[in-house]
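[1] Sequence isn't available, so here's the structure alone:
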């Protein structure tokens, strides 16, 4: 789940790019190292080729983020990442086969970095499933209205009939594996559940991978219908028991799964870090916690949260033009703190503004009606250290809204973050540095809950 705008004091965040233009001859080749972000150091790989290059940051799922303006003046080396929010730059000293210096992004203070020649070792992901698999895995397509969704269907060996699960991703443009910070949570979930005797369907989001449609701003009713289309596909699949097809949603997917269940035929709902309060409440607390953790001045945080309140009020009133103007003023005001050379152009500003408006379906959604209406088995769980969907905000309301359901389980796992990883602080910057994709106790709990009821 994403925040609205990342402030200068927030954890380092860069945008994915593609393509690697050329860098300087003296630096040609591959370099690896680290940006020493306090509490969440980032391993990086930089490839120089001619007059430019590309940066990979595995922990943030970034590959070939374009490098520009590479300069070598004696032992001084500098290069820029113009596609990073607010602009970013490296300035350092070349000594033999190493470069050391400062990384700056936007108006944030400089952060030390070091690079050395060589390739960055792939991050350890001990849970990531590797072939050969003891089950069938097929690429499939699902028709939802006039859009085709591409996905992967995994099925246990044998004739069945098997119970089945549709996986629903969190916010943002997600692929079928929900790839995030170098992890593939939905690949792991699909593997775990299929080995336990369930067929599992996971699809690329609209506008991602092989799926058609727009990648953002789609109404929740439409996204819920996508989930129901996937469930209908499973009910029509050979070897699947049509009476035992349910939904598993993560984060924003935890909004969509109950909504879909209220609109169609579903045998069960599993919600992993799914909010139980309106989206605007989630976003405000999320931003408060993340900004406090990043050390943002309290006055800046309060001003930003006041902006969010006004922004949501305008969206709720249907005044999209006024919301757009308010968002533009906020974005321009934040960018004005940057050096002029680092400020994005008008087109980039408008893209940022458009992305804030795309949050409207999330911000205006109230999950209470669909959660209270659930009359199928429900397993809703949270991570104690989740800063994006804090259990302090959602666990209580979830219990209250499901109180009338005779088979509803609500729990919070100690020490886990939004991805259900063991975490020291819950910080987003930790996600990629943690080797565990999903804590084993969560996988065991989900598998056990489903197996006890549907196998």
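    Arrived safely, thanks for sending. Predicted, not measured: the structure shown is a model, and the values here were computed from it.
[2] all contacts plus neighbour counts: C-alpha atoms, from now on.
    Will do.
[3] how close does the residue lying closest to residue 407 once chain neighbours are set aside sit to residue 454?
    Once flanking residues are discounted, residue 407 sits nearest to residue 377: 4.9 Å by C-alpha to C-alpha, 6 or more residues apart in numbering. Going from residue 377 to residue 454 by C-alpha to C-alpha, to the nearest Å gives 10 Å.
[4] what's whichever helix in the chain runs longest packed up against?
    For the chain, the helix with the greatest residue count under DSSP state H is helix 298-316. On a contact count with 3 or more C-alpha pairs under 8 Å, 6 or more residues apart in numbering; DSSP states H and E, helix 298-316 meets helix 279-293, helix 320-335, helix 360-363.
[5] Could you dump these into JSON lines with mean neighbour count and distance to residue 230 added?
    Listed next are those as JSON lines, based on neighbours: other C-alpha atoms under 10 Å; distance: least, C-alpha to C-alpha, whole Å:
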{"stretch": "helix 279-293", "mean neighbour count": "20", "distance to residue 230": "25"}
{"stretch": "helix 320-335", "mean neighbour count": "17", "distance to residue 230": "32"}
{"stretch": "helix 360-363", "mean neighbour count": "20", "distance to residue 230": "21"}
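[6] right, so of those helices, which gets closest to residue 186?
    Comparison of the helices and strands packed on helix 298-316 against residue 186 by C-alpha to C-alpha identifies helix 360-363 as nearest, at 21.5 Å.
[7] dropping in the other structure now:
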């Protein structure tokens, strides 16, 4: 089939009105290629406000779906949709191999190329900008998200070479009105300015051939290209380039003509913009799982250089959602010899495994949510009292308009009622659970219902895009979409770092008040401190936060001891490993190794320090799950640190420090899954010595009363909001039963679970 699009001003989707989303118009049958285990459709794509169609090929795996999918982004220039390099069938081959693995794909001819050549775009034009190419990708991506055969939660982008830059702009939320891909795959990307990369490649090519190159040749060419970027193809630039090119193998008599052609070519809008652009600044802003694949033959890289390239591209974000693979053998990404028109199977495996890993959380559609019920009765249920630790058997709990109205030991009396009745026989009812350390933006809006499906009705977001978070909270509160209730910090407050994603840098004391006042005015619930905040700035932040009545929480910054942070008023210390890293980083601690820090906390002085932190009422959110998963998946130092974090959590609990359960769901690629991870955290807390009741309190009473500031919150009581979880087993006997969920009541909505 050929599918075309028209763009209405609004489209109703599941009761919501979303501006600017396309509708499909099915037209006459077109070429359909039936492959082994897949079907390939030739499609036309029209973007909003742009009548000229793009030609593409959509490959769908066998089966009903919905399938994950990837948009295959061609490099800039006269590349057809099948090409990774000129004359090959690389993307066509990749599409079919991905389909064999259950992954759909769309590849599209560039403007003015192949089937995308028309009266508006008769040929490829190098006057195109990075932003225009990124906007094209956004339109293609939007088209994919509307396909009924595809799971729009699990659609990402894959790009090669200079195509990685517009793809990164899309993935970094730098295309107005576009939705972010679920994952990003970058083949042969470079984080350096294009002009630096071009010179290095030319130098490498010569050195790999003759091996003879004057020492200043590279610097001279870089100077000439920089002049071209700054001033255009002037005579001075051409002259300097003509003097340089013979060093790169150009005959003297051809140097001037080659220099003029080179300057004219690289004087176009695209080349000048690309050569002057530093992609690493965009790559570091990618908000989702990202894979970088580098091949030695393509970039002439050894292992050490590969490490530097990956670090330059991603900076510290590699600790969160980034992976990179190095292919040490030659052959670029292609099969050697006559097979260079197809991708190596090793590359296809890397790509498909990453897509599965990046999108592998439970995407089974939730049952359609009911509206907030006027009256809901949970009949004959065992109510778990997390305050007393008792189980009140055979209770009838009545919910009216989203709040608990009655709890009786006999059925409700009175006249006929049209209440919805849920049979709670042999089930256990607990308060809705809290995850006190999440990063919602790392997963995106589409994952919000996942917390509810696992019984998590409240979350504390510890750093993300404030604009997005406030809008999501508004939509949840208005009943426009399902999701947990949110407490929001907005950006991390941090000192200077290479990674600036979701960060507000505070470098000077005088910057503190205006930033705090702005965040408070925008509606944040608390302030989140990160690890590099300067000492004097931290002290000022503590003063201003107290003055404004604004809680502040977070990592213990370098130079500050945990007890100092607690005395300063920090409401919660995030991550159990902060107790070790803080001592190592603080110059006045005299401790330089993690093992020394561990020994210090085991000493009498350390135990007294924990007791003083407890006396201040500072909460510990250990986030054991994140360290445990890293240790299991990556090994290395985390294998040693993971048991220590559980050890310090046990000691903190014994000292009386309140414990709140939080999972640090930023680490998407490592399998810290929304909602599901909280139940793993509760199991780890029990392993640290908390009783099942204490672990349950860490996800109910403690966060509701310490962070939600509700003295009666986190318990099942008349007048409380109806955020409840119906379990098939008693969690006080076995904490594993918190995951045996029969259904969830979220603000008066009944969400049955399979």
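    Perfect, I can see it now. Small disclaimer: the values here were computed from a predicted structure and weren't measured.
[8] Pull out the buried positions in the longest helix of the first structure.
    Across helix 298-316 of the first structure, burial judged by 16 or more other C-alpha atoms under 10 Å covers 301, 304-305, 308, 311-312, 314-315.
[9] my guess is the residue nearest to residue 407 of the first structure meets residue 402, correct?
    No. Counting by C-alpha atoms under 8 Å, residue 377 of the first structure sits too far from residue 402 to count as a contact (10.1 Å).
[10] any shared contact partners between the two?
    Each of residue 408 lies in contact with both residue 377 of the first structure and residue 402 under the rule C-alpha atoms under 8 Å, 6 or more residues apart in numbering.
[11] just checking, residue 448 of the first structure is part of a helix?
    Yes. Assessed by DSSP: H, G, I helix; E, B strand; the rest coil, residue 448 of the first structure belongs to a helix.
[12] element containing residue 214 of the first structure, please.
    Of the helices and strands defined by DSSP states H and E, none includes residue 214 of the first structure.
[13] ok, the closest residue to it other than its chain neighbours to residue 172 of the first structure distance?
    Computed as C-alpha to C-alpha, 6+ apart, the closest residue to residue 214 of the first structure that is not its neighbour in sequence is residue 207, at 4.8 Å. Here residue 207 of the first structure is placed at a distance of 11 Å from residue 172 of the first structure (C-alpha to C-alpha).
[14] Between these two, which contacts overlap?
    Common neighbours of residue 207 of the first structure and residue 172 (C-alpha under 8 Å, 6+ apart) are 215-216.
[15] what about the helices in the stretch 401-550 of the second structure?
    Ranges of helices within the stretch 401-550 of the second structure are 448-453, 466-477, 512-522, 535-548, based on DSSP state H, counting those that start in this stretch.
[16] Check which helices and strands the second one sits against.
    Judged by 3+ C-alpha pairs under 8 Å, 6+ apart, helix 466-477 of the second structure is in contact with strand 485-488.
[17] starting at the chain centroid, how far to the strand it packs on?
    18 Å (C-alpha atoms, centre = their mean, to the nearest Å).
[18] which part of the first structure lines up with it?
    Counting by TM-score structural alignment, strand 485-488 of the second structure falls onto no part of the first structure.
[19] counterpart of residue 428 of the second structure in the first structure?
    Checking TM-score structural alignment: residue 428 of the second structure goes with nothing.
[20] err, residue 108 of the second structure, not the other one
    By TM-score structural alignment, residue 108 of the second structure lines up with residue 203.
[21] ok, now which ones touch that match?
    Counted by C-alpha under 8 Å, 6+ apart, residue 203 of the first structure has contacts 149-152, 167, 175-176, 211.
[22] Now go through these and say which are in strands.
    149-152, 167 (DSSP state E).
[23] out of those, who's nearest residue 414 of the first structure?
    Distance to residue 414 of the first structure across those (C-alpha to C-alpha) is lowest for residue 167, with 23.8 Å.
[24] How many residues are close by residue 336 of the first structure?
    14 (other C-alpha atoms under 10 Å).
[25] before we move on, what about residue 441 of the first structure?
    Residue 441 of the first structure has 11 neighbours, counted by other C-alpha under 10 Å.
[26] Mind reading off the mean deviation between the helix or strand hosting it and the second structure?
    Under the criterion of DSSP H and E, residue 441 of the first structure resides in helix 440-454. Taken over the aligned residues, the distance from helix 440-454 of the first structure to the second structure averages 1.6 Å (mean C-alpha distance after the TM-score superposition for the first structure).
[27] circling back to that earlier point, test my guess that the residue nearest to residue 214 of the first structure contacts residue 218.
    No. Residue 207 of the first structure lies out of contact with residue 218 (C-alpha under 8 Å); the separation is 10.6 Å.
[28] And the helices and strands packed on helix 298-316 of the first structure: which comes nearest residue 354 of the first structure?
    Of those, nearest to residue 354 of the first structure by C-alpha to C-alpha is helix 320-335, at 7.7 Å.
[29] Give me the aligned partner of residue 186 of the first structure over in the second structure.
    So, by TM-score structural alignment, residue 186 of the first structure is matched to residue 91.
[30] What is the burial count for the residue nearest to that match when sequence neighbours are not counted?
    Closest residue to residue 91 of the second structure apart from its sequence neighbours, by C-alpha to C-alpha, 6+ apart: residue 82 at 4.6 Å. Look at residue 82 of the second structure: counted by other C-alpha under 10 Å, it has 24 neighbours.
[31] Same question for residue 406 of the second structure.
    Counted with other C-alpha under 10 Å, residue 406 of the second structure comes out at 16.
[32] Please identify which helix or strand holds the nearest residue to it once chain neighbours are set aside.
    In this structure, residue 406 of the second structure finds its nearest non-sequential neighbour in residue 398, 5.1 Å apart by C-alpha to C-alpha, 6+ apart. If you go by DSSP H and E, residue 398 of the second structure is part of strand 391-400.
[33] what does residue 376 of the first structure give?
    Per DSSP H and E, there is no helix or strand for residue 376 of the first structure.
[34] what's the answer for the one 3 residues further on, then?
    Taking DSSP H and E as the definition, residue 379 of the first structure sits inside strand 378-383.
[35] Tell me the residues of the second structure aligned with that strand.
    Taking TM-score structural alignment, strand 378-383 of the first structure hits residues 290-295 over in the second structure.
[36] What residues sit buried inside that stretch?
    290-295.
[37] Quick check: of those, which lies closest to residue 567 of the second structure?
    Residue 567 of the second structure lies nearest to residue 290 out of those, by C-alpha to C-alpha, at 39.7 Å.
[38] mind listing what the closest one touches?
    183-186, 321-323.
[39] now for the residues you listed, which pair is the farthest apart?
    Checking the contacts of residue 290 of the second structure with C-alpha to C-alpha, the most distant pair is 186 and 321, at 13.5 Å.
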